[in-house]
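# Kindly return the folded structure for what I paste below:
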Amino acid sequence: MRSATHIALCAAALLVMLLAGSQVTTAVTCTATELAPCASAIFSSSPPSQQCCSKIKEQRPCLCQYLKNPSLRGYVSSPNAKKVATTCGVPIPKC
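Coordinates of the predicted model:
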C-alpha cells in the first residue's frame, strides 16, 4: 500500500511539472525582430520561407501590438506583409 501511495505522489508531481512547463512554452515574447526571416518576402515578391511562416504563427498574438506601434504599423500592414501572412495561413487581426 505504501508503494502505491508513493507512485501516486510521483505521478502527481510529474503531472504538475509537465503542466507548468507547458505554460512556459506557450508564452510569447513580442519582439518585432523575431519576424526578420520574413523581411525578404515582405520587401520583395519572393514567397515566404517555412521559417518565416513559423515566426509569424509564433508572433500572431503580438500582431495587434505591432499594428498599434507607429514605427511598425507600415511594415505589418503593408500589402506584401498581408500577402505573406495570408500565404502562411495567419489571418490579419482586426485591432
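# Only C-alpha atoms from now on, for both contacts and neighbour counts.
Fine.
# What distance do you get for the spatially most central residue of the chain to E34?
Central residue of the chain (C-alpha atoms, centre = their mean): E58, 1.3 Å from the mean position. According to C-alpha to C-alpha, to the nearest Å, E58 stands 9 Å off from E34.
# one step back: name the helix or strand for the residue nearest to the centre of the chain, please.
helix 50-59 (DSSP states H and E).
# ok, residues contacting that helix?
28-30, 34-38, 85, 88, 90 (C-alpha atoms under 8 Å, 6 or more residues apart in numbering).
# Report the secondary structure state of S45.
coil (DSSP: H, G, I helix; E, B strand; the rest coil).
# another one to check against the first:
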Amino acid sequence: MKASHIAVFAIVLVLVLFYEAEVSVAVTCSPTELSSCASAISSGTPPSSVCCAKLKEQKPCLCQYIKNPNLKQYVNSPNAKKVLSTCGVTIPKCN
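The predicted structure follows:
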C-alpha cells in the first residue's frame, strides 16, 4: 500500500471510531434512572452523588419528563428544583 492510501485508511478508521463513540454516548430517557433521587425529591434531604450523576446524565430528557402529565408534578416540585440546583443541573427551557 502506498503511504497516501495508508493515510486515507487511517483517517477513515479514526472517523468511524469517533462516530461509533458518539453513538454509544446517547442517553436512554427513562424516569426509573432517577430512582436514586426519589428520597431527596420527596423529603427534601440532600441528594446523593449517585442522584446528581443520574440527573446530569438524564438532563437531555428533562423536557420530555416535564411534558409528561404523570411526571410533571415531580419534576416541577420545589424539592425537585432544589435537588437539581444542589446537583448543579439547570432546569431547561422547554418548548
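# After the helix holding E58 of structure 1, which helix or strand is next?
helix 63-68.
# Show me which parts of the helix or strand following that following helix are buried, residue by residue.
Sequence order places helix 70-76 as the next helix or strand after helix 63-68 of structure 1, per DSSP H and E. Under the neighbour-count criterion of 16 or more other C-alpha atoms under 10 Å, helix 70-76 of structure 1 has 75-76 buried.
# Spit out the contact partners of the equivalent of C62 of structure 1 over in structure 2.
Counting by TM-score structural alignment, C62 of structure 1 corresponds to C61 in structure 2. By C-alpha under 8 Å, 6+ apart, the residues touching C61 of structure 2 are C29.
# Ok, V83 of structure 2 next?
V83 of structure 2 touches 40-41, 44, 46-47, counting by C-alpha under 8 Å, 6+ apart.
# host element of it?
Per DSSP H and E: helix 78-86 holds V83 of structure 2.
# That helix vs structure 1, average distance?
The superposed helix 78-86 of structure 2 is, by mean C-alpha distance after the TM-score superposition for structure 1, a mean 0.5 Å from where its aligned residues fall in structure 1.
# again, but for stretch 7-20 of structure 2
Compared with structure 1, stretch 7-20 of structure 2 is 2.1 Å away on average (mean C-alpha distance after the TM-score superposition for structure 1).
# gap between L84 of structure 2 and H5 of structure 2?
In terms of C-alpha to C-alpha, L84 of structure 2 sits 51 Å off from H5 of structure 2.
# Mind checking which of these two has more residues around it?
Taking other C-alpha atoms under 10 Å, L84 of structure 2 and H5 do not tie; L84 has more neighbours (22 against 10).
# Just say helix, strand or coil for the closest residue to the more buried one other than its chain neighbours.
Of all residues not flanking L84 of structure 2 in the chain, T90 sits nearest, at 6.7 Å (C-alpha to C-alpha, 6 or more residues apart in numbering). Classification of T90 of structure 2 using three-state DSSP returns coil.
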